[in-house]
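Trainee: dropping the sequence and predicted coords here.
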Amino acid sequence: MRPQPRAHWVLLGLGMVVLLCALLLDTFVVGRVGQGAAPTAGPANTVPESLHQGGPLVGDAGPGLSSRTTPDRTVVLTFDDGPDPEWTPKILDVLRRNDVRATFFVTGANAAQHQDVLERLDAEGHEVGLHTFTHVDLGKVGETRARVELGQTGLVVASGTGKSSRLVRPPYSNRPDAVDDEDLVGIERITAAGNLVLLSDLDSEDWRRPGIDAVVANATPKDTKGAVVLMHDGGGDRSQTVAALEKLIPSLKERGFAFQTAGEAFGVQQATTPATTAERAEGTAVSLAVRFSRFVTELLTWLVVISSVLALARAAVLLVTTAIHARRKPGKHAPRLRPQMVTVLVPAYNEEAGVEATVRTILSSTNPVHVIVIDDGSTDRTSEVVKSLRLPNVSLVRQRNAGKAAALNTGLRHTRTELVVMVDGDTVLEPQTVANLVQPFADPVVGAVSGNAKVGNRSGLLGRWQHIEYVIGFNLDRRMYDVMECMPTVPGAVGGFRVEALREVGGVPEDTLAEDTDLTMALERAGWSAVYEESARAWTEAPASLGQLWRQRYRWCYGTLQAMWKHRGAIFERGLGGKLGRRALPYLFLYQVALPMLAPAIDVFAVLSLWTDPVAGAVAWLGFLVLQLIPAVIAFRLDGERLRPLWAVALQPVVYRQLMYLVVIQSVITALAGAVLPWQKLKRTGSAAQDAPEIDERTVPLSRADLHKSPHLGRASHSA
């Protein structure tokens, strides 16, 4: 037996931190590229006249700034905001056909995501310059931010081209005569670091999409003077740019213009230099981080969309099947079950606090019952409490501790009736529960009937959360399973069974922790139907602390995984087994395993959206809340419950949701490790009937015929 694995919360926490960092990187860096509005021209009181009247290439040549003009009959085509996976290759195709090389000013975020396009730029002889990492206005940010923007972009370019570039074009820049005081701050920072700034002579204004002819006209020199032409290969639809190049290049060539890169045109021999190994390695790391962050964001976006669609689909299916189930009314000619004795099995391990209430309420049933309490090696006074009652029709069987399933099988060996009801040692029944629970057995194909378990101790926030979960689970989920004929679980808290069916499948399985789920699946694979009877209500004690809730749900979830794996062959079967395999098993896997496993990532994504887009985040949260409330209201109405506790639904995503998906994660880890989880016994307080209706504890005497048919009934028996 492999030991149970420890909870890997440190690993999960680190994973969440990595996920959060990736989302932050993509949201606040990659996702914000070019989102800022273009700045308007400001005062230019500090801009030297030589810069205003100079050429587009600005560099630091000794004291002050110097500039160089574009040579006559020379055109330097420049493209900003790329590389773009769609438009940059199309522009490169045009340039290659026309034997033209250009200069591309790339943003670090785009270059990191599209390294293949960057490599093509270098391979085809084009020049690559820097356009900051996030397309930020360098004159409006601090010196440190400006240095990081250019430094990280330079590293990404080095990883894609193998070269370090000194050419920089500040975002939102234009001609030298349009430089204002804020622009000057950015230019001085760039040149102080030993870089060169390339502005432009002509702005094609292709980003406005004014039409192909307008783009060509804006990019065409008016005389023989040379020009640095500003165009764009990223940031949006650049179809007009591509079409304009097809006209512009042949036209200018006919006029005798030559096309060169900025380094060639201005005679800058060191515009690009070979990158060091360290620069390329760092650039590769930056690129991988950006691509990973983009991948994570896109994946989570799709997961959120898929999860939302699945949630809507689940809600729709639940509402439709609930409506169908609620309208089902037995006809006046429907078969009725003949009155008969029913055995009620009560497996008990340390149930001293609640076993008396359980036994007394069972005996108050309107249907004749015989109660068998199986003391599974209790270390408290469970047996003494049962013996002290001295009630008729109650048998006590003792055994060494072997688990709930073994206790139920012991009880079955002492059963002499055709029908048996199984309840937990803390369950409180209503007088009509047993009678209502066994009525569906009038149909000879029914082998099991699920009752309607309700939380008794529903005070406090934790109690309300579980109360809501139980009402929705029993009044919507089980109605759906009933209509679809694929009930996966008849709960151990209150379930009825045909003894013939139980014996056919070998009794209650003892090799899984969710013996109720395992048994129900086995019955259906054997051809027996499992149905839901909402009027068979039973009140159970829910965990009163988060620790107890964790242990209970850990066992349930792990046991469900065991049962699903054990009965995976049902997918390929016909009849009721096939319906179980092709309907219930995929549903359980999808909604109780897969989606909860993804929930932590979706939660991080949702929380982050409150800062990035609070309005959309709030709308999504309200939509999710409504999606929960509508089924909850319907379930509560169907079950005759007051709606007042539903205010707690709004708080479920804060703690309860996290606890539930952490249980699933740990259960999957345990299952994958091949460990065997021990039985998680909860401490009982006897509060199951806390909010239950008043129950008459008078026992119902049996008829002489019943006593004659079952001579061992009517007296308490004690066996080892």
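Mentor: Thanks, I have the structure now.

Trainee: only C-alpha atoms for contact and neighbour calcs from this point on.
Mentor: Will do.

Trainee: neighbours around K222, how many?
Mentor: 10 (other CA atoms under 10 Å).

Trainee: how about it, secondary structure?
Mentor: Of the three states, K222 takes coil under DSSP: H, G, I helix; E, B strand; the rest coil.

Trainee: quick one: it from R73, how far?
Mentor: Going from K222 to R73 by CA to CA, to the nearest Å gives 11 Å.

Trainee: host element of F295?
Mentor: Using DSSP states H and E, F295 maps to helix 277-326.

Trainee: output the contacting helices and strands for that helix.
Mentor: Packing contacts for helix 277-326, counted by 3 or more CA pairs under 8 Å, 6 or more residues apart in numbering; DSSP states H and E, involve helix 9-28, helix 108-113, helix 143-161, helix 478-484, helix 595-612, helix 614-638.

Trainee: another structure for you, compare them:
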Amino acid sequence: MRRYRRAPRAHWVLLLLGSLVLLAELCLNGYVEQSGGEGGQPVPAAAETPTGPVLRVGPDGVTTAGVTAGAIALTYDDGPDPRWTPQILDLLREHHAHATFFVVGSQVNRYPELTRRIVAEGHELGVHTFTHPDLGSVPAWRQRLELTLTQNAIAGATGRTVQIMRPPYSSSTAAMATVRTAAGEGYLAVLTDRDTEDWRRHGVDAIVDAARPEPGAASGGIVMLHDGGGDRAQTVEATRRLLTEVHGYRFVTVSEGVGLPAAGAAGTVAVVRGVALRWTQTAARWLAAAMWWLIVLSTGLALVRLAVQVLAARRHARRPPYGRRYLGRVSVIVPAFNEAANIAATVRSLVANDYPGTEVIVVDDGSTDGTADIVRRLGLPSVHLIRQANAGKPAALNTGVAAAHGDLLVLVDGDTVFEPEAIGRLVQPFADPGVGAVSGNTKVANRSGLLGRWQHLEYVIGFNLDRRMFDLGECMPTIPGAIGAFRREALADAGGVPADTLAEDTDLTMAVLRAGWRAVYAAEAVAWTEAPGTLRQLWRQRYRWCYGTMQAAWKHRRALRERGPGGRLGRRGLVYLALFQMLLPLTAPLVDVYAVYGLAFLPLWQVAAVWCGFTALQVLAAAYALRLDREPARSLWTVPLQQVVYRQLLYLVVVQSSVAALLGGRQRWQAMARTGQAAALATTR
């Protein structure tokens, strides 16, 4: 006796937590990537510089200090930069000079070795915020966060504390207002005596002239330069000229120039926080890069799939239609479990078909809603009713096969209504003795609501386009339970309808192909089925389909090494199923997380352009598929809305099925609650 396990639930918590962590990491990367340089924004309005460029804010007000006589403090903002900072360090070492580097915290985390080199060679570090925002335009909590994160980054990279800071765009009036916030965090604010505006790249001579002390000046002061945030080749050359052309001055750090003690060692907690911050930022950068390539790959695969589907459908539609001839007796088998809402319409539509000599066998599989009584009361002479205790759909099908007299067997769900010519068109491909199974064209009957329209489009775009493609590739993995036909000999070669997977129709089709038969698609054989009317019912149906398909694919995995129809199934059909119906949907939650990140950190026009472009392609493909199936195009307006709820539900089904497959869970064959809309359709046609 099989044990049926409940569907696992804990993975939803893990999926939610994982998505939140991923979103947080992406947002951290987006926050960090906002960092820029002084040249990345318009020049702010200049403010009057206080008496001295080094400011201390205390209870008694602001006190200032300047560099001692005979000293020049070269300061470099926006680094460290892996290209320009080493060149400047080489020049300073060559001339035995020291300088102060006001570093951006996110850059410190990216280049910790370079930051350690700055300290090891006797230079000084200062805080220049974590992402280089204009501190005057952000709230106080963001100002404190920028300072704290940078302090942690420096502690993690060098094990040292920092006592000085310089706000970005420090020549602006708004930047001056942030000095009090910095003072509250224990920093001295360092402005400048000479702003070279080297970020403008207005020439080496102009930079040198702006940095050079006035003739006869006793103090050289603090000079502002930049070693990051852009092309700093002119700054490097200007540094070389200053070190070689300016005589009679010592090149010192800011702290040395104003008589401050050297910064001390950071505490263990600060170092640990800094290292953790660096690892987190590094992981965020890697994740963002990996997510970008994942988006590119998944989008590329989706576009390739869409193109192949459309091209294959176009070629398939140009095939000449099958003829109409009598191919021997046909037996139609209808397994039914609690199908009272539609069974009468199903049976009547089968009896009314124009193919002569058709027998209909209804196998009532222990229904409790009077399904068998409805069939019996119809009193149709060509309809045979078999009742059995509930044993599942595969057992009911095998019972019907054993009782059938025809060599061509049509297997039909109990909620399916056939078009008058459906059986005759469905069996015509059997004129080819190599064909063992034929798929018909299933259409959604209850398509009035939004959920019904979505399923209608999915059947037309996905299922039927796929079947045309599989037919051309001779690798049809599924003959649907709603309308499918089998040659009795092929069914026997496959060992009958299997009962060890939830997708018995997929399992059976794969077995038929591996037995050496072909499976084809008859698009003109149309049947109408009742699709799930609620999201809960849709979930249960798709979970059974998806999980059963995974079971069947694993069961028939040896087809990958076979030849003939079985080999084509393995190397074409199974690979396609694994890639586009199992693996690719598993990336969809990541795509949605990246989309949320994109709305927050990427240009809105770029996000909108990608979404609109991809949706437009889907609309065009849907329009073509509807035209092939001779369906009206009035449901196309719902295609964009599919991205909001329906798409998420389908990929979450794949997640649930994957977890259940890994844990070995099972599910019984369960009947869907019917509303009788397929029957209503039959009476109105």
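Mentor: Perfect, thanks for sending it. Here the structure is a predicted model, which means the values were calculated and not measured.

Trainee: how far apart are the helix holding F295 of structure 1 and its match in structure 2?
Mentor: Overlaying structure 2 shows helix 277-326 of structure 1 at a mean distance of 2.4 Å from the equivalent residues (mean CA distance after the TM-score superposition for structure 1).

Trainee: show the subsequent helix or strand relative to that helix.
Mentor: For helix 277-326 of structure 1, the following helix or strand on the C-terminal side (DSSP H and E) is strand 342-348.

Trainee: what lines up with T685 of structure 1 in structure 2?
Mentor: Superposed on structure 2 with TM-score structural alignment, T685 of structure 1 falls opposite T675.

Trainee: three-state assignment of that match?
Mentor: Strictly by three-state DSSP, T675 of structure 2 counts as coil.

Trainee: quick one: neighbours of G323 of structure 2, just the number.
Mentor: G323 of structure 2 has 11 nearby residues by other CA under 10 Å.

Trainee: same check on the one 5 residues further on?
Mentor: Other residues lying near G328 of structure 2 total 14 when counted by other CA under 10 Å.

Trainee: just give me the match in structure 1 for it.
Mentor: Using TM-score structural alignment, the partner of G328 of structure 2 in structure 1 is Q340.

Trainee: show me the contacts for its match.
Mentor: Contacts for Q340 of structure 1 were tallied using CA atoms under 8 Å, 6 or more residues apart in numbering; they are 367-368, 706.

Trainee: any chance of CSV for these, columns secondary structure and distance to W565 of structure 1?
Mentor: CSV is the format used below for the contacts of Q340 of structure 1 (DSSP: H, G, I helix; E, B strand; the rest coil; distance: CA to CA, whole Å):
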residue, secondary structure, distance to W565 of structure 1
N367, coil, 38
P368, coil, 39
D706, helix, 43
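
Trainee: among those, which recur in structure 2?
Mentor: When you map the contacts of Q340 of structure 1 onto structure 2 and apply both residues aligned by TM-score structural alignment, their matches' CA atoms under 8 Å, no shared contacts remain.

Trainee: buried residues in stretch 559-575 of structure 2, which are they?
Mentor: With burial defined by 16 or more other CA atoms under 10 Å, the residues of stretch 559-575 of structure 2 counted as buried are 559-560, 564-575.

Trainee: contact partners of it?
Mentor: 470, 473-477, 510, 513-518, 553, 556-558.

Trainee: tell me the spacing between G547 of structure 1 and D613 of structure 1.
Mentor: 36 Å.

Trainee: do the same with P83 of structure 1
Mentor: For P83 of structure 1 relative to D613 of structure 1 (CA to CA), the value is 27 Å.

Trainee: neighbour-wise, which of these two wins?
Mentor: Per other CA under 10 Å, whichever of P83 of structure 1 and D613 has more neighbours is P83, with 30 against 10.

Trainee: next SSE downstream of the top strand by length along structure 1?
Mentor: In structure 1, taking DSSP state E as the definition, the longest strand is strand 529-540. Sequence-wise, the next helix or strand downstream of strand 529-540 of structure 1 (DSSP H and E) is helix 546-566.

Trainee: where in structure 2 does the helix or strand just after that next one fall?
Mentor: Scanning forward in sequence from helix 546-566 of structure 1 by DSSP H and E, the next helix or strand is helix 575-579. Aligning helix 575-579 of structure 1 against structure 2 (TM-score structural alignment) gives residues 564-568.

Trainee: one step back: need the buried ones from the contacts of stretch 559-575 of structure 2 selected in PyMOL.
Mentor: Burial among the contacts of stretch 559-575 of structure 2 is assessed by 16+ other CA under 10 Å; the matching PyMOL selection reads:
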select buried, resi 470+473+474+475+476+477+510+513+514+515+516+517+518+553+556+557
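
Trainee: so I374 of structure 1 touches N350, yeah?
Mentor: No: using CA atoms under 8 Å as the test, I374 of structure 1 is too far from N350 to be in contact (11.2 Å).

Trainee: with neighbour numbers in mind, choose between the two.
Mentor: I374 (29 against 21).

Trainee: all helices for the stretch 101-250 of structure 1, in order.
Mentor: Ranges of helices in the stretch 101-250 of structure 1, per DSSP state H, counting those that start in this stretch, are 108-113, 115-123, 143-161, 181-192, 212-218, 239-254.

Trainee: now render these as a markdown table, adding mean neighbour count.
Mentor: Below are the helices of the stretch 101-250 of structure 1 laid out as a markdown table (neighbours: other CA atoms under 10 Å):
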| stretch | mean neighbour count |
| --- | --- |
| helix 108-113 | 29 |
| helix 115-123 | 18 |
| helix 143-161 | 22 |
| helix 181-192 | 19 |
| helix 212-218 | 18 |
| helix 239-254 | 18 |
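
Trainee: which among those helices is found nearest to L662 of structure 1?
Mentor: helix 108-113 (33.5 Å; CA to CA).

Trainee: strands of the stretch 351-500 of structure 2, start to end?
Mentor: With DSSP state E, counting those that start in this stretch as the criterion, the stretch 351-500 of structure 2 has strands at 359-365, 383-388, 408-411, 416-418, 435-444, 484-487.
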